[in-house]
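A.B. asks: Predicted model and sequence below, questions to follow.
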Amino acid sequence: MPKLTQQLVQTVLDHNCHVSMGDKLLVAVSGGADSMALLHILQQGGYQLAAAHCNFQLRGEASDSDEQLVSDFCTANGIRLFKTTFATREHASANKISIEMAARELRYNWFNELLQEHNFSLVVTGHHGNDSIETFFLNLVRGTGVKGLTGISYRNKYVVRPLLAFARKQIEHYCLEHAISWCHDASNDDTRFIRNKIRHEVIPVLESINPSFFETMQANMQHLTDAEYMLEQEVERFIQTDVVNEAGTIIIPISKLKGYPHYASLLFEVLRPYGFNPVVVGEVLQHLDSSSGKQFFSASNRLIKDRHNLLVMPIEDLGVQHFWVEEGMTTHDLPMEIRIYDKPADFTFSRNPRLMHFDADLVDLPLLVRRWKQGDVFMPLGMKGFKKISDFFIDEKYSLKDKEEAWLMVSSEQIVCVPGKRLDERFKVMKRTKRILEIKLL
């Protein structure tokens, strides 16, 4: 394990983080050994930089001591410092999220504001190799794809982490060697948190088995990073070749998917960006050969098992469920033109399902246009008996999405038609019809 030096960190910045001397850096400094060492190394290396410190008000006087330490160091070394204080517990409570998630949200939102306001190129954080290993085990325990086993990346958009090649003990040794003070966050010792339990109880056992555990895990995560890249290429080929994005709905053909010998992993990687976790993807896989209609949900999307496809779409508000229309009215929900006129002698009944003609004297206006519901029945044109709307949808091979988007036109609680599909026999134009109600779907 090479000794942590300014030269080695600069090499990592160049090769792994793609940072140049011309970049303007915002260094996130908590007061811990990692961020204090990072700030010292970057400042000594001549980079354009400023420091940013967040006081999350979670540890009382200890939080204030961290802030003072960072302020004193920046003053002594002529480093510009941005500081802010967050009501972290209140933010977590208001948004129903964990303290850790609240702190992350608050600090990265603030970092983004500083980037834009002061034209910084990048945020630099002090995450180190041990953090990456802990992340590996954290994801392993929770369940993850290959991506989650690659640890923390050196660069993610505007955030870079040049200390990932180094261990915590190397960083602390650097601070001692250069007389750099740092603060110890006592909350990092609380093993009620899963990450701390991994850090203090799991990893020490593994280190006792393998004295080169750090180096071994660094190599393992690099191998997994390479494997993840190859899998990513395969996923991209599948998406480009077989997956269709139709007006925001992702259509995954089941037969094409199952043509891959490793289709379970392939499906997980395709669904991962839409928030589906391994458990839900496992349930989807179990129902690939089942009948259509089954639904699965992530926090932001839903997946519908159709006859031949998996349909992925955003979870949206159901929106308007009913409205009224009459002659001369227009609507955005179901665009149409409605007019009433005397039946001409040469009247020809329309065979175009989007141009519908009714006996105007049998229909009460305004018409109610609403979504279908279980128990709805009508008398399809040409039939003498009633049929359930749900059975009609089956006959017409409606998907679940088609059913949810279907409208019905209703007159005095009787279904007049399924717009664009079928009229009701009871409202058709006959020889005795005097006036025509014409509805044209646009």
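C.D. replies: Received it, and whenever you're ready, just let me know what you need. Numbers count the residues shown, from 1 in each chain.

A.B. asks: hey, let's count contacts and neighbours off CA atoms from now on
C.D. replies: Will do.

A.B. asks: contact partners of stretch 85-105?
C.D. replies: Applying CA atoms under 8 Å, 6 or more residues apart in numbering, the set of residues contacting stretch 85-105 from outside is 54-58, 106.

A.B. asks: swap the cut-off to 7 Å and go again
C.D. replies: Residues from elsewhere that reach stretch 85-105 (CA atoms under 7 Å, 6 or more residues apart in numbering): 54-57.

A.B. asks: for comparison:
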Amino acid sequence: MLNQFQNHIQLQFPFLKESKFFIAVSGGIDSMVLVDLFRKSNYKFSILHCNFQLRGEESEAETQFLRNFCRANQIYYSIRYFETEQYAKEQKLSTQLAARELRYNWFQEKLNQNNFQYLLTAHHADDNLETFLINLSRGTGLEGLTGIPAQNDYIIRPLLSFSRDEILAYAEENELFWKEDSSNASYKYLRNKIRRQIVPILKELHPTFLENFQKTQEFLNESQALIEDEVNLKYNDVVQEDENKKVISIEKLLKLQNWKTYLYHWLKPYKFTAWNDIYDLVNATSGKQIFSEEFILLKDRTSLLLFEKTDNFESYFLNEDENTLKVPLKITKSKVDNISNPSKHVIFVDEDKLSFPLEIRKWNAGDVFYPSGMQGKKKLSKFYKDEKYSLFDKENQWLLCSNNEIVWVIGKRADERFIATETTHNIIKIQLED
């Protein structure tokens, strides 16, 4: 197995020879074999070990075993103890999910602290098969059937092409020591049931079942790559982007066969979960919204708008003695002697009619103003409608206000009440900078 492993690493991960990396080691057979393979291949690495304090003396015995192993072999190591059950309770997670979240957060922290590039784990081919069956049992799309990736960003899994039997044979042949996790024998966990009850039957039905499964996953991954290429091509036809939002044309979307599949792939990175509600949004009335943790998907007449959540209650202030505001927009004010070239981005106002500090805020229900060039007042909501504002545009339009009265719909229209005239004695120029 050693020669096969070395050839595999040289072919798939040649950059590891010159890289700084950690190996995540539990003390079990898989991770101890991975360590031994890299030691005998003359790679330099360090070890990370998590003690989740879930199995009492057994957990501590694993930690001490690994500590002694690293000291005996002069391998740098780092060990972290976690209050896993307390964390699971606080975060309302299962114990398994809590442990996963804790360890990967710590792994990322250690990588950053030590300027290491990669973290290696000991997942193997049988783990991949078990994950496939778990996902299949729960219901999944093609992506859930493509298995554990050999590399996912900074995480590398060098043993994915090797079976549990090969790993066991290597460990016994090389007289390695390891610690057996007693929880692996428990039928409390779905993975263990699949590992101990279902997989042996599948292998009994067909002796080369695992090898056949690996070939099938190769085909599935190739199919997934083709789908991703097609999804990306159609994205450019259907979706427009600017700095603040993505605009999905409903008309173009519905012309696609299997448009729900395209929409799923485009929106999945934004952690939406209510997929049926999202698909219904296409035919919903304007204004209906679906939320993820950080994003909003909004139906706006002929489009779906995707944008980050913002706090509409934020206000910013420009004091009388300040000439520049940088957040949320860059606005400058200055005293001038005359009016010249007013535009959507530059207004001239009567200083004597202003009350400082000036406030920059979003709109509120009931806001009215007196649009320049028009007679009388107008509801801001009506102005937005006439200007064909989308709901996204409304929520992202800033207003310049004096004593809560609108001076300027910034970048759009000034208020007639505050505009400077030829008879104004104290003229203030206010400009929206690019």
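C.D. replies: Structure's in. What do you need? Keep in mind the model is a prediction, meaning the values are calculated, not measured.

A.B. asks: Now check structure 2 for the residue matching residue 53 of structure 1.
C.D. replies: When the two structures are superposed using TM-score structural alignment, residue 53 of structure 1 falls opposite residue 49 in structure 2.

A.B. asks: What secondary structure category should be reported for its match?
C.D. replies: When states are read from DSSP: H, G, I helix; E, B strand; the rest coil, the local structure at residue 49 of structure 2 comes out as strand.

A.B. asks: which residues touch it?
C.D. replies: Contact analysis of residue 49 of structure 2 by CA under 7 Å, 6+ apart lists 24-26, 78-80.

A.B. asks: again, only using 10 Å
C.D. replies: Taking CA atoms under 10 Å, 6 or more residues apart in numbering, we find residue 49 of structure 2 in contact with 23-27, 62-63, 66-67, 77-81, 103, 107.

A.B. asks: Going by neighbour count, which of the contacts of stretch 85-105 of structure 1 are buried?
C.D. replies: Judged by neighbour count, with 16 or more other CA atoms under 10 Å as the criterion, the buried members of the contacts of stretch 85-105 of structure 1 are 54-56.

A.B. asks: could I get the contacts of stretch 85-105 of structure 1 as TSV with distance to residue 130 of structure 1?
C.D. replies: TSV is the format used below for those (distance: CA to CA, whole Å):
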residue	distance to residue 130 of structure 1
54	22
55	24
56	23
57	26
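
A.B. asks: Between those, which sits nearest residue 150 of structure 1?
C.D. replies: Lowest distance from residue 150 of structure 1 to the contacts of stretch 85-105 of structure 1 (CA to CA) belongs to residue 54, with 28.1 Å.

A.B. asks: name the element the closest residue to that closest one other than its chain neighbours belongs to?
C.D. replies: The spatial neighbour of residue 54 of structure 1 that comes closest, neighbours along the chain excluded (CA to CA, 6 or more residues apart in numbering), is residue 84 at 5.2 Å. Counting by DSSP states H and E, the secondary-structure element that holds residue 84 of structure 1 is strand 81-85.

A.B. asks: That strand: which residues count as buried?
C.D. replies: When neighbours are counted by 16+ other CA under 10 Å, the buried residues of strand 81-85 of structure 1 are found to be 81-82.

A.B. asks: tell me the average deviation of that strand from structure 2 after fitting.
C.D. replies: Compared with structure 2 after fitting, strand 81-85 of structure 1 has a mean deviation of 2.6 Å; criterion: mean CA distance after the TM-score superposition for structure 1.

A.B. asks: Can you name the element that comes right after that strand?
C.D. replies: Next in sequence after strand 81-85 of structure 1, counting helices and strands by DSSP H and E, comes helix 88-95.

A.B. asks: Can you point out the buried residues in that next one?
C.D. replies: Neighbour-count burial for helix 88-95 of structure 1, counted by 16+ other CA under 10 Å, picks out 88-89, 91-92.

A.B. asks: From the chain's centre, how far out is it? Work that out for me.
C.D. replies: Between the centre of helix 88-95 of structure 1 and the centre of its host chain there is 22 Å, according to CA atoms, centre = their mean, to the nearest Å.

A.B. asks: Likewise for stretch 338-351 of structure 1?
C.D. replies: For stretch 338-351 of structure 1, the distance from its own C-alpha centre to the chain's C-alpha centre is 51 Å (CA atoms, centre = their mean).

A.B. asks: give me the element residue 196 of structure 1 is part of.
C.D. replies: Element membership for residue 196 of structure 1 (DSSP H and E) is helix 194-197.

A.B. asks: Which secondary structure elements does that helix sit against?
C.D. replies: In terms of contacts (3 or more CA pairs under 10 Å, 6 or more residues apart in numbering; DSSP states H and E), helix 194-197 of structure 1 is packed against helix 129-142.

A.B. asks: Counting by contacts, list what the helix it packs on packs against.
C.D. replies: helix 168-177, helix 194-197, helix 203-209, helix 213-242.

A.B. asks: Dump the ones you listed to TSV, plus distance to residue 365 of structure 1 and mean neighbour count.
C.D. replies: Putting these into TSV (distance: least, CA to CA, whole Å; neighbours: other CA atoms under 10 Å) gives the following:
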stretch	distance to residue 365 of structure 1	mean neighbour count
helix 168-177	76	17
helix 194-197	64	16
helix 203-209	74	12
helix 213-242	47	15
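
A.B. asks: will you turn those into JSON lines that also has distance to residue 305 of structure 1?
C.D. replies: Putting those into JSON lines (distance: least, CA to CA, whole Å) gives the following:
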{"stretch": "helix 168-177", "distance to residue 305 of structure 1": "48"}
{"stretch": "helix 194-197", "distance to residue 305 of structure 1": "35"}
{"stretch": "helix 203-209", "distance to residue 305 of structure 1": "42"}
{"stretch": "helix 213-242", "distance to residue 305 of structure 1": "17"}
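
A.B. asks: returning to what we had before: return the mean post-superposition distance for the helix holding residue 196 of structure 1 against structure 2.
C.D. replies: Superposing on structure 2 and averaging over aligned pairs (mean CA distance after the TM-score superposition for structure 1), helix 194-197 of structure 1 comes out at 4.4 Å.

A.B. asks: contacts for that helix?
C.D. replies: For helix 194-197 of structure 1, the surrounding residues in contact (CA under 10 Å, 6+ apart) are 131, 134-135, 137-138, 141, 187-191, 201-203.

A.B. asks: Contact partners for the residue mapped onto residue 230 of structure 2 from structure 1?
C.D. replies: Taking TM-score structural alignment, residue 230 of structure 2 has residue 234 as its aligned residue in structure 1. In this structure, residue 234 of structure 1 makes contact with 228, 240, 266, 269, judged by CA under 10 Å, 6+ apart.
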